[in-house]
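In: after the sequence you'll find the predicted model.
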Amino acid sequence: MSVLIRPATPEDVRTIAAINAHYVTETLATFDEEPRSTDEWLRVLEDRNARGLPFLVAELAVPHVPDDHTASVVGYAYASPWRPKPAYRHTAEDTVYLAPGHTGRGLGTALLDALLKGSAAAGVRRMIAVIADTGDGGSVALHRRFGFTEAGRLTAVGRKHGRWIDTLLMQRALEHPTLPDPHPQPHPHP
């Protein structure tokens, strides 16, 4: 099987909605309590496109018979504005989800890599990850592999499925060719 990371299209929103619905109804990974409709997902896609922020899908080419390949969207990732105030315009939050049964295959790595590159190209300087601390360390490990560091913890800020949930905040600087680094590394004295 081969994977293609590409921009999401309106034709992908039904699959995106189905992937998300699993996490909303069956897990604590998202604080959403009701799945979004395909119309809501279409608005999210249109909003990210209007802002110039990436919204990507992972598409697998699955061979069924020789010379017959069918593509299947098995994950998505997008960047969202971190906060609405203008001074935050160079900071974004990432979102990455994979269809059940497709974790552990490097798809999350491929999506996050492309998302970080696309976000940097869009002018994002800092990427924030807000991770529900449910005891599954997969998302934290993925973000650590990409150089995210812990920035803080919010305790018992969400309640879902009868359980109080913390969120772990992680962040990472992104390189952008025209914006100065707000925290440059000091140059050693000769």
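Out: Sure, I can see it. Numbering: from 1, shown residues only.

In: hey, let's count contacts and neighbours off CA atoms from now on
Out: Noted.

In: so which elements touch the one helix or strand residue 109 maps to?
Out: Secondary-structure assignment from DSSP states H and E places residue 109 in helix 107-121. Applying 3 or more C-alpha pairs under 8 Å, 6 or more residues apart in numbering; DSSP states H and E, one finds that helix 107-121 contacts strand 2-7, strand 55-65, strand 68-81, strand 91-98.

In: ok, second structure coming up, stack it against the first:
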Amino acid sequence: MELTIRDVASADVPAITAIYAAEVRDHVNTYEYDVPDEAGMSRRVRGVLDAGYPYLAAEHEGRLVGYAYANSYRARIGYRFTVENSVYVVAGQQGHGIGAALLERLIAECERRGYRQMVAVIGEPNNTASIRLHEKFGFRLVGVFRGIAWKHGRWLDTVQMQRTLSAGNADAPHDE
């Protein structure tokens, strides 16, 4: 599959909204219950970009088939060198390398921006495709939170994985 991985554009918001809506309604890759509308998704995209994080789109034959972004892992300043990633692929297109292409570029973009650690929060341990994808890019299991969320009538576990970026913990920040 020939893909173009590029920075997100405002014209991508309807497709991003549709991909995410399916995840909210049908799956547990997000623990959100209510599907955001396009205006809400547009604000989310703008918030990620305005904070200086990368937000990427995967396009195949003129159609958006996936997206990925990094965002703050936690709000407190001590976490400012750590990002959390999100990767979503349109239903029916998983397993064609879209997620891998997005994650590879996302890692590179985060390293270029000087981030040191990337965390993946995966919707449950039986999401083996996401776990394998992250392992392929050097993520290691940090732990599993048992019964941490409730969705679709059941308690859900959450997998946490981590990958070192750039120099990792090799040196101290210059602002301390």
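Out: Received, thanks. Quick caveat: nothing in here was measured; it's all calculated off a predicted structure.

In: TM between them?
Out: After superposition, the two chains reach a TM-score (TM-score structural alignment, normalised by the length of the second structure) of 0.93; 171 aligned residues with a C-alpha RMSD of 1.3 Å.

In: burial count for residue 8 of the first structure?
Out: The tally of other residues near residue 8 of the first structure (other C-alpha atoms under 10 Å) stands at 21.

In: relative to residue 55 of the first structure, how far out is it?
Out: Look at residue 8 of the first structure and residue 55 of the first structure: by C-alpha to C-alpha, to the nearest Å, they are 6 Å apart.

In: between the two, what contacts are shared?
Out: Residues touching both residue 8 of the first structure and residue 55 by C-alpha atoms under 8 Å, 6 or more residues apart in numbering: 45, 76.

In: follow-up on the earlier one: among the helices and strands packed on helix 107-121 of the first structure, which comes closest to residue 169 of the first structure?
Out: For those, distance to residue 169 of the first structure was read as C-alpha to C-alpha. The smallest value, 10.1 Å, belongs to strand 91-98.

In: pull out the buried positions in the closest one.
Out: By 16 or more other C-alpha atoms under 10 Å, the buried positions in strand 91-98 of the first structure come out as 91, 92, 93, 94, 95, 96, 97, 98.

In: please pull up the equivalent of residue 172 of the first structure in the second structure.
Out: By TM-score structural alignment, residue 172 of the first structure lines up with residue 163 in the second structure.

In: contacting residues for the nearest residue to residue 34 of the first structure once chain neighbours are set aside?
Out: Distances taken as C-alpha to C-alpha, 6 or more residues apart in numbering place residue 24 nearest to residue 34 of the first structure, at 6.4 Å, with adjacent residues excluded. Residue 24 of the first structure sits next to 30, 31, 32, 33, 34, 35 when contact means C-alpha under 8 Å, 6+ apart.

In: residue 24 of the first structure should be in a helix, yeah?
Out: Yes. Assessed with DSSP: H, G, I helix; E, B strand; the rest coil, residue 24 of the first structure lies in a helix.

In: hang on, the earlier thing: the match of residue 172 of the first structure reaches residue 111, doesn't it?
Out: No. Using C-alpha atoms under 8 Å, residue 163 of the second structure is not in contact with residue 111; the gap is 11.3 Å.

In: neighbour count for those two, which is higher?
Out: Per other C-alpha under 10 Å, whichever of residue 163 of the second structure and residue 111 has more neighbours is residue 163, with 21 against 18.

In: now that one, nearest residue through space, not along the chain?
Out: residue 139 (4.4 Å).

In: aligned partner of that neighbour in the first structure?
Out: Per TM-score structural alignment, residue 139 of the second structure is aligned with residue 148.

In: shouldn't that match be in contact with residue 170?
Out: Yes. If you go by C-alpha under 8 Å, residue 148 of the first structure and residue 170 touch, sitting 5.8 Å apart.

In: related to what we said a few turns ago, residues in the second structure aligned with the helix holding residue 109 of the first structure?
Out: Counting by TM-score structural alignment, helix 107-121 of the first structure corresponds to 98-112 in the second structure.

In: stretch 77-96 of the first structure too?
Out: Going by TM-score structural alignment, stretch 77-96 of the first structure sits over residues 68-87 in the second structure.

In: now the end-to-end length of that stretch.
Out: Chord length of stretch 68-87 of the second structure, first to last residue, is 4 Å (C-alpha to C-alpha).
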